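K.L.:
Below is the sequence, then the predicted model.
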Amino acid sequence: MDDSLYDEFGNYIGPEIESDQDSDREEDDDRDEPEESDRAAESDGEGPSNGWLTTGASTDVDMLENQVVLAEDKKYYPTAEEVYGEDVETLVMDEDEQPLEQPIIKPVKNKKFEVGVKDSSTYVSSQFMLGLMSNPSLARNVALVGHLQHGKTVFMDMLVEQTHHMSTFDSQSEKHVRYTDTRVDEQERKISIKAVPMSLVLEDSNSKSYLCNIMDAPGHVNFSDEMTAALRLADGAVLVVDAGEGVMVNTERAIRHAIQERLPIVVVMNKVDRLITELKLPPKDAYHKLRHTLEVINNHISAASSVAGDVQVIDPVAGNVCFASGTAGWSFTLQSFAKLYGKLHGVPLEANKFASRLWGDYYYHPDTRTFKKKPPVGGGERSFVEFVLEPLYKIYSQVIGEHKKSVETTLAELGVTLSNAAYRLNVRPLLRLACSSVFGSASGFTDMLVQHIPSPRDAAVRKVDHIYTGPKDSSIYKAMTQCDSSGPLMVNITKLYPKSDCSVFDAFGRVYSGKIQTGQAVRVLGEGYSPDDEEDMTVKEVTKLWVYQARDRMPIAEALPGSWVLIEGPFCSIPCQW
């Protein structure tokens, strides 16, 4: 140590030394002055500019780690682009912008308005049905009308089961499919809301096939417009009446609507088994109940026909009354029952004469084997009670009472033999099997339609006179009254049915003349159309044609006069509104 630099007390007395602070300032100044290379890089557009730090190679890493970052500038979470990518559109919403119970991204929901069917194949081929469509004399167009819960849809199930490869009754749950209730809400409410058509090939008692276009109309009074649309397409009305309840409010309304449309009426006395199982009426009282219901129906028809002039009489002897039970799967007229009786007992008889003695005040005298107006000396029941109701009561009482031997004996007398497994079924499935085996198919119902409902060709004049407002001396009127397939195309549209996804409507109507084909350009006339003012008119192309069968659509290439057809094209631009 140099003693000249310090005094005796050890204090520094030498020349002044540069302080550490000054050296730090000089280093900072040196650091702030960019070198020539940095200045050159800046002049070339490279390196830091505007005083911002970059992550280049020349950046001091320690300086970046120690720099001060404000709280609002801190990056706590990754951005949406870093998470989802640049191609994904992101939406930023405030927390109160949307309710908590509603998700930000809604799940995909498949809206289901209609009930589907797995197998809709029929016992006859589609070619055979199309052959019947080409002959209007072999077709019958009817509307199934009546009061609410009188069994119209279940009666249709019975007809569907006899024409399709399916069972419309579940023996396990003992519930009916309700085939013509195609909507989900109809199945849930167990009530028909929309009128739905079915085209069925039914056989009469002579095994002759007919194409029966039947429209199942709702029975609720609020849906009477659906019943009106069904009657507008039909050539006859099938009035379904509950045998237990009789004539109700909408039954009267259906009679008035049918008379206003100038349609013949036939009656299906449905749920006859309610007189046995629920009301527990004796056979004699059940006969009077049925007779009184038919008298009330005739009174309403007479009152509604007072203006029209033609008064129709409903009489089982005439063959326009069908006794049925849709839940049990059986139906018959007096004529079909007479044929069945002669077939079972092997007795040669004239079915019409025997049927005429099965209703009214006729009594069977076993000693002379004749029918007379007066009962036998020892007393007796009317022929309808003795020959029809008592055997029916016997079958029901023995099946419900679970007397297997008695049921076997009774069915054997009627020419029916069931397997041992059938007797282990519950009461309702066994009743359906036994009654359907005894009475067979609905040939009596088909006979009633064929005899008392005119074909589209026979009903064309009356139908056209009622709905056509154009001149009657024109070629259009003549072609419609003759069901001329070579005449001008005339289709009366009365209903619109949505597609399965409920996106657009298809038009349903009846062909009166001409021939409608796929790919054909047609003129769609609105309600305000007139020959003088064609503003309410447009030209559309028919893209597809179907035969509408409730839950199934059978595609066809053309439709001839007298047939019902579902058309895609003229109304394809009308969206569904729900």
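P.N.:
Yep, it's here.

K.L.:
going forward, measure contacts and count neighbours with C-alpha atoms only.
P.N.:
OK.

K.L.:
now stretch 286-294, how far from the centre of its chain.
P.N.:
Computed by C-alpha atoms, centre = their mean, to the nearest Å, the separation of stretch 286-294 from the middle of its chain amounts to 34 Å.

K.L.:
Over to stretch 176-192?
P.N.:
Stretch 176-192 sits 7 Å away from the centroid of its parent chain (C-alpha atoms, centre = their mean).

K.L.:
Quick check: buried residues in it?
P.N.:
In terms of neighbour count (16 or more other C-alpha atoms under 10 Å), stretch 176-192 has its buried residues at 176, 178-183, 186-187, 191-192.

K.L.:
Quick one: the strands in the stretch 451-578 of the chain, in order.
P.N.:
With DSSP state E, counting those that start in this stretch, the ranges of strands along the stretch 451-578 of the chain come out as 490-498, 505-513, 516-517, 521-525, 537-541, 544-549, 552-556, 558-559, 564-568.

K.L.:
Would you convert those into CSV that also reports distance to Ile265 and mean neighbour count?
P.N.:
Shown next, in CSV, are these (distance: least, C-alpha to C-alpha, whole Å; neighbours: other C-alpha atoms under 10 Å):
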stretch, distance to Ile265, mean neighbour count
strand 490-498, 21, 18
strand 505-513, 20, 23
strand 516-517, 30, 22
strand 521-525, 31, 15
strand 537-541, 36, 15
strand 544-549, 23, 21
strand 552-556, 28, 15
strand 558-559, 27, 20
strand 564-568, 20, 24
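
K.L.:
take the one below as the second:
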Amino acid sequence: MGDFDLDCKKVRNICILAHVDHGKTTLADHLIAGCNGAVHPKQAGKLRFMDYLDEEQRRAITMKSSSIGLKFKDYDINLIDSPGHMDFCSEVSTAARLSDGALVLVDSVEGVHIQTHAVLRQAWVEKLTPCLVLNKIDRLIYELKLTPMEAYNRLLRIVHEVNNIVSGYKSEKYLSDVDSILAGPSGVDLGDDENPEFFEDDEEDTFQPQKGNVAFVCALDGWGFCVGEFAEFYAKKFGGNVTSFKKAFWGPRYFNSKTKMIVSKKAMGGGSNIRPMFVQFVLEPLWQVYQGALEPDGGKAMLEKVIKNFNLSVLPRELQHKDPKTALQAVFSRWLPLSNTILSMVVRCMPDPIDAQSFRISRLLPKREVVDQMAGSEVFARPEHVRRCVETCDSSPEALTVAFVSKIFAVPLNLIPARGPNDEIIDTSSEEESDECFLAFARIFSGVLTMGQKINVLSALYDPLNVETTQKHLQEAEVRSLYLMMGQGLKPVASVKTGNVVAIRGLGHHILKSATLSSTKDCWPFSSLMFQVSPMLKVAIEPSDPADMGALLKGLKLLNRADPFVEVTVSSRGEHILAAAGEVHIERCIKDLREIFAKVSLELSGFQIATSAGPLCDEPMWGLAFIVEAHIRPSEVQSNELENPQQSLDQYGMFTGQVMTVVKEACRAAVLQKRPRLVEAMYFCELNTPAEYLGTMYGVLGRRRVRVVKEEMQESSPLFTVHAYLPVSESFGFADELRNKTSGSSSALLVLSHWEALMEDPFFVPKTEEEIEEFGDGSSVPQNTARKLIDAVRRRKGLPVEEKVVQHATKQRTLARKV
């Protein structure tokens, strides 16, 4: 396997996408445990193998996308686990670009959430083939106490809601209403819950269990199934057709036990006791197994019946274990093994690199518009030949090598293998600027990439038809080492064939965030990555010790290279500005600077800044226009000055510092005359909390100027879902306070929504009797919200603040004694 000589038809590149805490990393653990044995089955779901950073293990959330190669039957599967938190959405973009298919996870209890919309859109834009995985089925049994029929209706609703989202993307309706994307669809009217035939089969739906691209799983207990597995079993038992059973196991189909036929509800004669086949033959046995294993009064007869019917080899000591979960997992891991179910679905439903690249080529390398004179020329034909190599996934010996680097990531030098694929010693001590080695996370789209090969690094602005861009946007580099990524480890390889994912050493100094690699200069760069949000949260940072400024600058440079979403700039006042997606992302970046890239002590006194400063608090001005009219009276201009107008302007001091200062103050005065207002960034906030903590949660929201727009109780669940808008300036520490006040029972997800004007006048002075009674007599500046925000920002920036300060106060004394 060292040289990836396998046929591309036996390769699958997939990523796991989901909302935060919906079970991505737990699922990845079980897939790894079921394939290459890097994770013991008993540790799957607890080890979090793909979360290789200490911070990821501590917070129990994924922050960096990571890859691992799995061997399933005779297939090679490159699995990429991605974060679910919105602050790390850039990692989702990098994972999606290198993949051909996506496992979209949805929690069957929580349902579709805001990040589910985002990852479905990411998969749609990148032209990935998705499969739907409905996770945490066990919570419907022992947590919500749903009956099989109630659980079926809930699963039916989730599948149709996800299909509605994808249908909206297909029709491009999501472009017309941004708010509906953020808040999510209002849902589907199911009508009577006891009338499942409300839904008819729609061949246009993306996800259909009968097609085999929907899996029902419990990643924590390690089991899962597609309807095809039950269809094969019951087709053998009743002597029917497997295809007919597959179609019947989802939707309004019923089994007539007398005639042994699949019929409609009308043919069954109605009645409240009849159940759809999915409920009768799939969910009810699952419920009985859980009840038999977990309930105190539940007998073991159901477990023994399942073991006998499906010919399972379960040890008696596992069934008699004092922990009922052990018996349950022992039966399910042999009856419905999770890894076999998911990877079989991947092989069956997701395309190989050859089919995928022919479909995705319009996204990867869109056709370029050129002038008619170039359309038929050889200069234009050469890049088009490269494009065809990518489209056909050409792996012939004469094929051109084309690859795409989605991100650069840092690995400690001591984790880099000291020996190459042929057991040769590799020295990396003199190649890096720090204790970190930068590797390129890449996918080979054409040809073969070999160790020691010279390669062209193309930036996004490179144009093969324009010679002038060669020097600016093209560099030549050498591939020093190639590694197969194994989650927390690296395996050296000598070469990588088209259609595979690999880590490349030797390109760290030549790539900023992402790039296209090509063995020829006649190649168009791949299209840029699409990010769900922009890095809008900015902080100014500086070292505690000014002597560490050099180390900080070096660390910022390395961080900017390693993180695909970070923006590092220098303001006009000389401050070093770090822009990220949100508070958690900022914390991750500062931690990387302190412990990896800079290793200096930094001062997170972060405040929002911009390139220009307004008169209120030196923040960016927005929504304004200045009209400047220059006047020079002819009587004051001599004839020789008209011949040399630049000399005339210099003589009159039009561009001197004094005049620039006057113009600046004039502009600031003009803004103040037009009654300026503050404009603050707003987060869309999705909160989930139990009913007993609802009042406590509203108390936390009230202290942070939150505007609630929607509140609803999740069906068949004790959780309330609240949608609200939260000012970004009030978001620092919000998640921690919410968890502390609600004992960890409430969670919040924040995503940038819009910019909103604060309509309060910061210079308001009460004049009428009613205003004086409410705000005071006007002897001091009214402390409304806008004024408080301005004063707070000005104090942080060291700007003057209008306030009364008593310096020498004395208490009035009297000699009178009152009895």
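P.N.:
Arrived safely. All figures in this text were calculated on a predicted structure; none of them were measured in a lab.

K.L.:
what's stretch 457-475 of the first structure in contact with?
P.N.:
With C-alpha atoms under 8 Å, 6 or more residues apart in numbering as the test, stretch 457-475 of the first structure has contacts from 136-137, 235, 261-262, 477-478, 480-483, 512, 562.

K.L.:
now do stretch 556-564 of the first structure
P.N.:
For stretch 556-564 of the first structure, contacts defined as C-alpha under 8 Å, 6+ apart pick out 133-134, 136, 139, 213, 456-457, 483-485, 508-518, 544-547, 565.

K.L.:
Equivalent analysis for stretch 327-338 of the second structure, please.
P.N.:
Stretch 327-338 of the second structure is contacted by residues 30-31, 217, 219, 221-225, 289-290, 293-294, 303, 307, 310, 312-314, 318-321 when judged by C-alpha under 8 Å, 6+ apart.

K.L.:
do stretch 490-497 of the first structure as well
P.N.:
229, 232-233, 480, 505-514.

K.L.:
circling back: mind listing which of the contacts of stretch 457-475 of the first structure are in helices?
P.N.:
The helices, defined by DSSP state H, take in 477-478, 480-481 from the contacts of stretch 457-475 of the first structure.

K.L.:
would you turn those into a markdown table with distance to Ile556 of the first structure and neighbour count?
P.N.:
Formatted as a markdown table, these follow (distance: C-alpha to C-alpha, whole Å; neighbours: other C-alpha atoms under 10 Å):
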| residue | distance to Ile556 of the first structure | neighbour count |
| --- | --- | --- |
| Tyr477 | 27 | 23 |
| Lys478 | 27 | 16 |
| Met480 | 22 | 28 |
| Thr481 | 24 | 20 |
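
K.L.:
Max pairwise distance over the contacts of stretch 490-497 of the first structure: which two?
P.N.:
Spatial extent of the contacts of stretch 490-497 of the first structure (C-alpha to C-alpha) is set by the pair Met480 and Phe505 at 26.5 Å.

K.L.:
ok so, going back, now that we have the contacts of stretch 327-338 of the second structure, which of them are buried?
P.N.:
30-31, 217, 219, 221-225, 289-290, 293-294, 303, 307, 312, 314, 318-319.

K.L.:
which ones among the residues you listed are found in strands?
P.N.:
Judged by DSSP state E, strands contain the following of those: 217, 223-225.

K.L.:
rewinding a little: of the buried residues of stretch 176-192 of the first structure, which is the nearest to Ala338 of the first structure?
P.N.:
For Ala338 of the first structure, the nearest member of these is His176. The distance, counting by C-alpha to C-alpha, is 29.9 Å.

K.L.:
Identify, from the ones in strands among the buried ones among the contacts of stretch 327-338 of the second structure, the entry nearest to Leu719 of the second structure.
P.N.:
Val217 (21.9 Å).

K.L.:
Now check the first structure for the residue matching the closest one.
P.N.:
Aligned by TM-score structural alignment, Val217 of the second structure pairs with Ala324 of the first structure.

K.L.:
likewise Phe255 of the second structure?
P.N.:
Match for Phe255 of the second structure (TM-score structural alignment): Tyr364.

K.L.:
I'd assumed that match was in a strand, is it?
P.N.:
Yes. Judged by DSSP: H, G, I helix; E, B strand; the rest coil, Tyr364 of the first structure forms part of a strand.

K.L.:
could you dump the contacts of stretch 490-497 of the first structure to a markdown table with distance to Arg553 of the first structure?
P.N.:
Listed next are the contacts of stretch 490-497 of the first structure as a markdown table, based on distance: C-alpha to C-alpha, whole Å:
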| residue | distance to Arg553 of the first structure |
| --- | --- |
| Ala229 | 20 |
| Arg232 | 22 |
| Leu233 | 19 |
| Met480 | 26 |
| Phe505 | 14 |
| Asp506 | 12 |
| Ala507 | 13 |
| Phe508 | 12 |
| Gly509 | 15 |
| Arg510 | 16 |
| Val511 | 18 |
| Tyr512 | 21 |
| Ser513 | 23 |
| Gly514 | 22 |
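
K.L.:
which of those residues lies closest to Lys280 of the first structure?
P.N.:
Closest approach between the contacts of stretch 490-497 of the first structure and Lys280 of the first structure, by C-alpha to C-alpha: Ala229, at 38.2 Å.

K.L.:
Show me where the stretch 601-750 of the second structure has its helices.
P.N.:
Taking DSSP state H, counting those that start in this stretch to define them, one finds helices in the stretch 601-750 of the second structure at 639-643, 645-651, 657-673, 694-702, 734-741.
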